[in-house]
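J.: sequence? don't have it. structure:
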């Protein structure tokens, strides 16, 4: 299986492998285990076969119930669907968590991200994805997604990469690549191979600050000190489960 950041599909514009990123302790996020994506409602038969070939067996849907009903996911054979809607809906615990530390002020979009990471229900949704990763079989892979693979998916990706030990600047660069791909997703036009290569190259060299994602990460660090403490206190993961995640998804 090719080690490629962007996975070209007929029916999804922002389907990406989180593998290959380096960590502070010189390890590498495993390729072919964790994927992030936009909507999976328009996948072709060829796409579904590709997902099956990559052993993607778990689909964590971060979208609202309305989005899920309007554009239901298409699943490959043997794929298990998990509702992980991030935005609180009727019956959910729509309240903000108590934060032990100081929280940075943020702009409009940054304040939305901050509200989500501090929301009790959103934390529960993020925790469901993490728990699926904990239980994922060694020869299987997982995909999580929203509608455009930008905001909710970006926050989930940031939590996973941060937990695995990827530095903030790399996480921000990954987020900036999402912004570039979003233009293609909005127009429903698949970027060419050359365009994909150019975007990955730009992601690898950009010095962009990414203030929205930077604020998201700072909220966790200032609120709980470390991402581990956030995962333990708010997502209800144990120290042993966090260690298992690192053992499973780092090489």
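T.: It's in. Fair warning: this is a prediction, and the values are worked out from it, not measured in the lab.

J.: all contacts plus neighbour counts: C-alpha atoms, from now on.
T.: Will do.

J.: now do the helices in the stretch 101-250 of the chain.
T.: Along the stretch 101-250 of the chain, the stretches classed as helices by DSSP state H, counting those that start in this stretch are 108-118, 120-135, 151-164, 168-187, 193-205, 211-224, 227-234, 239-249.

J.: name the nearest residue to residue 83, sequence neighbours excluded.
T.: Spatially, and ignoring its direct neighbours in sequence, residue 83 is nearest to residue 61 (5.3 Å; Cα to Cα, 6 or more residues apart in numbering).

J.: comparison target below:
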């Protein structure tokens, strides 16, 4: 499987969990899936056996760069950050509008991914679908790092993966987006000053502090991850048991 075909693509299966290992071939994450060529479409459809695409971007992001349709693959649009204009600092447009204060904008974005109604509704739909039908899915946003990163956190945490491995997967984005980020920065060099370029470079990466802030926000508001699943995402109390039964290889 050539994971270099699509920016920030990876299968988050294979991690050790409390009761075994997450099955490979079911949970793929990536950056946006626009302008895919025939080889990329074939990779997702024939090699990954993809059944559903979950797009976490804002409506304006989707309108600007629609996902490439793939025959036989369902498309679900879940606007996770509808509470923020155009997806906040998680979108490329939002990044450019917050370059002088990017850390503050990113913390606000991660807070909204936990507490906003749009995020809770979107992640509820996504997580509930996973236990309704067992099938290969891919989930993404613009860069595949923030909205997608929290979705990956939810899957790995429910499965019982260690915090060390969860953060390892989260930070892998910085390696896998390196070429794409360099291209975006290169195209923006003539339009931005040095401070703004530094802000853009920071905005295009992930930091452990961002994910830690989302986790702290979750714990402060709900008391625990388990309470967040039930009270924040409106999932059944036995959700974890159902998920583990479906996706954990003993």
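T.: Thanks, I have it. All of these numbers come straight from a predicted model, not from anything done at the bench.

J.: count the neighbours of the alignment partner in the second structure of the residue nearest to residue 83 of the first structure for me.
T.: Matched across to the second structure, residue 61 of the first structure falls on residue 55, judged by TM-score structural alignment. Other residues within reach of residue 55 of the second structure, judged by other Cα atoms under 10 Å, total 26.

J.: and what of residue 180 of the first structure?
T.: A count of nearby residues for residue 180 of the first structure, using other Cα under 10 Å, gives 17.

J.: what about it, distance to residue 195 of the first structure?
T.: 10 Å (Cα to Cα, to the nearest Å).

J.: residue 134 of the first structure and residue 241 touch, don't they?
T.: Yes - counting by Cα atoms under 8 Å, residue 134 of the first structure touches residue 241, with 6.5 Å between them.

J.: so the match of residue 61 of the first structure sits against residue 77, correct?
T.: Yes - counting by Cα under 8 Å, residue 77 is a contact partner of residue 55 of the second structure at 4.8 Å.

J.: leaving out chain neighbours, which residue sits closest to the residue nearest in space to the middle of the second structure?
T.: By Cα atoms, centre = their mean, the second structure has its centre lying nearest to residue 148, at 0.4 Å. Nearest non-adjacent residue to residue 148 of the second structure, counting by Cα to Cα, 6+ apart: residue 140, 5.3 Å away.

J.: equivalent analysis for residue 137 of the second structure, please.
T.: The shortest distance from residue 137 of the second structure to any non-neighbouring residue, by Cα to Cα, 6+ apart, is to residue 52 (4.9 Å).

J.: helix or strand for residue 76 of the second structure, just tell me which one.
T.: If you go by DSSP states H and E, residue 76 of the second structure is part of strand 74-77.

J.: average offset of that strand relative to the first structure?
T.: Taking mean Cα distance after the TM-score superposition for the first structure, the mean distance separating strand 74-77 of the second structure from the aligned residues in the first structure is 0.6 Å.

J.: just tell me the aligned range of that strand in the first structure.
T.: With TM-score structural alignment as the criterion, strand 74-77 of the second structure aligns to 80-83.

J.: list the buried residues of that stretch.
T.: Neighbour counts over stretch 80-83 of the first structure (16 or more other Cα atoms under 10 Å) mark residue 83 as buried.

J.: who touches that stretch?
T.: Applying Cα atoms under 8 Å, 6 or more residues apart in numbering, the external contacts of stretch 80-83 of the first structure come out as 57, 58, 59, 60, 61, 62, 75.

J.: using TSV, lay out those residues together with secondary structure and distance to residue 14 of the first structure.
T.: Output for the contacts of stretch 80-83 of the first structure, formatted as TSV (DSSP: H, G, I helix; E, B strand; the rest coil; distance: Cα to Cα, whole Å):
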residue	secondary structure	distance to residue 14 of the first structure
57	strand	19
58	strand	18
59	strand	15
60	strand	15
61	strand	15
62	coil	15
75	coil	17
